[in-house]
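In: Generate coordinates for the sequence data below:
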Amino acid sequence: MKMIFYVEDPENSAVYENVSTARSNPASKKHQGEQRTAAPASTGVKVYKVISVIVGIICILLVVYIVVQHLGLNDNGSTRDTLKNLTEERDDLKRTLLVVEAANKNLTGQRDELMQRMNDFDSQRRSLTEERDSMKALLMNLKVELGWVLFKCSTYYVSSEKKTWQASRDDCRQRGADLIIINSEEEQSFANQFKVYMWIGLTDLQTEGTWRWVDGTPLSTSYWGTNEPNGARGENCGDIKSFNAKNSWNDEKCANSLNWICEKKVCQ
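Out: Below is the predicted model of the structure:
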């Protein structure tokens, strides 16, 4: 019998040992099968996680989009309300402006009217001042003229001598006056207080029966005595013949001689 001897290599022996162990150990084979099966399962879990992350991101983006849209809608509504309020305020301001312009126009008119009144008052004041100064000067002159009496806006002179009606009037004219023209009951009473029969500036020489004052104005209010004027014997000139203030006038012959009363206007 021939015998063969083998020299055992340590590395190869280990391989052989492992191979033989694997062949001889069924449990090891089962474990290796489980490892091969576990590899595909691990890959599926990773894909699921990726999908979950993507879906989560999409959900987050969707929520963000919804929130942004909601805020945008609210912002648009707020903008519309603001625009509406501003429009209403603008319209109110326009109406207020119209009212202010109308009031300003009215005030301008009132101002112009007041200025015109002030100008008128100033003109009247100057006129009255001039008239006052003129009256003062006249009164100073009248103080020198003996026999003149001031009553309202006229001064009066009663003669101490007697003349015809025309001569009496001429004397008054020389004094810058004329025979008295009686325009009121007050002036009539004033003339009667002298208790003198005297000529007045009344005549119907131009037209018989139509009595006029020396300035040409027709007689309107009269103070004739009873049954006067009677027009007897060419009595065409008027005089004061009694001292009843309401019934003192008489028609007299113009050629007769009487005292007379002159009147000079000193104001209007």
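
In: When you work out contacts or count neighbours from here on, use the C-alpha atoms and nothing else.
Out: OK.

In: what's the following helix or strand after the helix or strand harbouring Asn106?
Out: Asn106 is part of helix 26-144, with elements assigned from DSSP states H and E. Note on helix 26-144: by DSSP H and E, the next helix or strand toward the C-terminus is strand 148-151.

In: now for that following strand, which elements pack on it?
Out: strand 154-158 (3 or more CA pairs under 8 Å, 6 or more residues apart in numbering; DSSP states H and E).

In: Now whichever helix or strand comes after the strand it packs on: buried residues?
Out: From strand 154-158 onward toward the C-terminus, using DSSP H and E, the following helix or strand is helix 165-174. By neighbour count on 16 or more other CA atoms under 10 Å, the buried set for helix 165-174 is Trp165, Gln166, Ser168, Arg169, Asp171, Cys172.

In: Now flag whichever of those residues is closest to Leu150.
Out: Checking these against Leu150 by CA to CA gives Cys172 as the nearest, at 15.8 Å.

In: Please report the distance of the residue lying closest to that closest one once chain neighbours are set aside from Ser189.
Out: Nearest non-adjacent residue to Cys172, counting by CA to CA, 6 or more residues apart in numbering: Asp178, 4.7 Å away. Noted for Asp178: a distance of 19 Å to Ser189, by CA to CA, to the nearest Å.

In: Which one of the two is surrounded by more residues?
Out: Asp178 (24 against 16; other CA atoms under 10 Å).

In: Here is the second sequence; please produce its structure so I can put it next to the first one:
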Amino acid sequence: MSTTNAACEGMYSKLIDDSPYDDLNHRPDVGPSAHPVSPVRVIPRPSGPGIYRLATICLATLCAILLISIIAVAAQNKNKSQGGGEETSEIQKQTQDKNVSALVASISKLQEEKKQLQKEKDELQEKLAAKSATKAPEVIKLTTKATPAISCPVDWYLFNSSCYYVSRVTRDWAESKSYCESQGGHLAIILTAEEQTFVWGLLPRGHWNAFWIGISDEQTEDHWKWVDGTSLVGGFWEVGEPNNHINEDCGYIVKTRVMERVAIRSWYDAPCSMNWRYICEKEVGPGTSTAMPH
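Out: As a prediction, this is how the structure comes out:
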């Protein structure tokens, strides 16, 4: 700074020394022989280093102020630029969140619609099977002079050419099988959805109302057979059944208070030693009407 001040002072002094006003006292036409000239008032020049230092300080201050202003403007522009970028990113994020939320909502709606359609499908299948089941006895009961009507014993219910009995007592699977055989029948053999729906309609609802039917895989695991020795084809198992959880070799039907349960998915497997109620079936011919004990 002192070097700069000295340079400025030297330059200023040189400018003053070269000033044309200094020639007033040395003009060639001014002398003792020349015409007298009115004296010129000479304004004293400022002298001393103080004035130059002041000027230097002022210039330096102005430069500093200008530099600070430039830095402040640049920083403000940068902040605005960054702020604009952050705002744009935030808007994009909000838009993406909205799109994801809309997509999730659409998926949930489709899942609900699928569930509702499945429920309606099951209900329609039940109604169709029930309609077929109710119509069949009416056709069988049509009589002519050559063909007498088919009837079932008390507490037995007719479907097609079979009568079905639902017990009020519990027995294990082998005892249930023996009882049905003692009544001239067998544990129920269910081959069609219509027959399954008819039998399901005979069963009362309860917490866990279970009824043995004539199916087991005691002889060969996972090879289910009916009591007449024929192999099972298809069936009406609940999802995940049969699972042979604890040596479960005999099949049964469950009907609970849960209204979502349907006839065509109601079979389970269980240990044959458990005591359940049971369903007997007896094929009958024209004119059959024999009372049987409960």
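
In: TM-score for the pair, please.
Out: Here the TM-score for the pair of chains, by TM-score structural alignment, normalised by the length of structure 1, is 0.47; 134 aligned residues with a CA RMSD of 2.2 Å.

In: rewinding a little: kindly indicate which of the buried residues of helix 165-174 of structure 1 lies nearest Leu142 of structure 1.
Out: Cys172 (14.7 Å).

In: Could you give the number of residues near Leu150 of structure 1?
Out: Count around Leu150 of structure 1 with other CA under 10 Å applied: 15.

In: Who are the contact partners of it?
Out: Counting by CA atoms under 8 Å, 6 or more residues apart in numbering, Leu150 of structure 1 touches Tyr156.

In: hmm, back to that, just put the buried residues of helix 165-174 of structure 1 in JSON lines and tack on distance to Leu73 of structure 1.
Out: Output for the buried residues of helix 165-174 of structure 1, formatted as JSON lines (distance: CA to CA, whole Å):
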{"residue": "Trp165", "distance to Leu73 of structure 1": "112"}
{"residue": "Gln166", "distance to Leu73 of structure 1": "112"}
{"residue": "Ser168", "distance to Leu73 of structure 1": "111"}
{"residue": "Arg169", "distance to Leu73 of structure 1": "108"}
{"residue": "Asp171", "distance to Leu73 of structure 1": "110"}
{"residue": "Cys172", "distance to Leu73 of structure 1": "106"}
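
In: For the stretch 51-200 of structure 2, which segments count as strands?
Out: Using DSSP state E, counting those that start in this stretch, the strands of the stretch 51-200 of structure 2 run over 156-159, 162-166, 186-187.

In: circling back: closest one to Val19 of structure 1 out of the buried residues of helix 165-174 of structure 1, please.
Out: Cys172 (179.0 Å).

In: so who does the closest one touch?
Out: Residues near Cys172 of structure 1 by CA under 8 Å, 6+ apart: Asp178, Leu179, Cys262, Glu263.

In: Isn't the third one up against Val149?
Out: It refers to Cys262 of structure 1. No: between Cys262 of structure 1 and Val149 there is no contact, the gap being 10.3 Å when judged by CA atoms under 8 Å.

In: Looking at the two, which is more packed in?
Out: Higher neighbour count among Cys262 of structure 1 and Val149: Cys262, with 26 against 14, using other CA under 10 Å.

In: thinking again about what came up before, next one: the residue nearest to Cys172 of structure 1 from Ala38 of structure 1, what distance?
Out: With distances taken as CA to CA, Asp178 of structure 1 is found 154 Å from Ala38 of structure 1.

In: repeat for Leu62 of structure 1
Out: Distance from Leu62 of structure 1 to Ala38 of structure 1, by CA to CA: 37 Å.

In: Tell me how many other residues crowd Asn5 of structure 2.
Out: So Asn5 of structure 2, with other CA under 10 Å, has 16 neighbours.

In: Show me what the helix or strand hosting it is packed against.
Out: In the assignment (DSSP H and E), Asn5 of structure 2 maps to helix 2-17. Applying 3+ CA pairs under 8 Å, 6+ apart, we find helix 2-17 of structure 2 packed against helix 50-141.

In: how big is the angle separating the helix it packs on from helix 2-17?
Out: Going by axes from the mean of the first three to the mean of the last three CA atoms, to 10 degrees, helix 50-141 of structure 2 is angled at 130 degrees with respect to helix 2-17.
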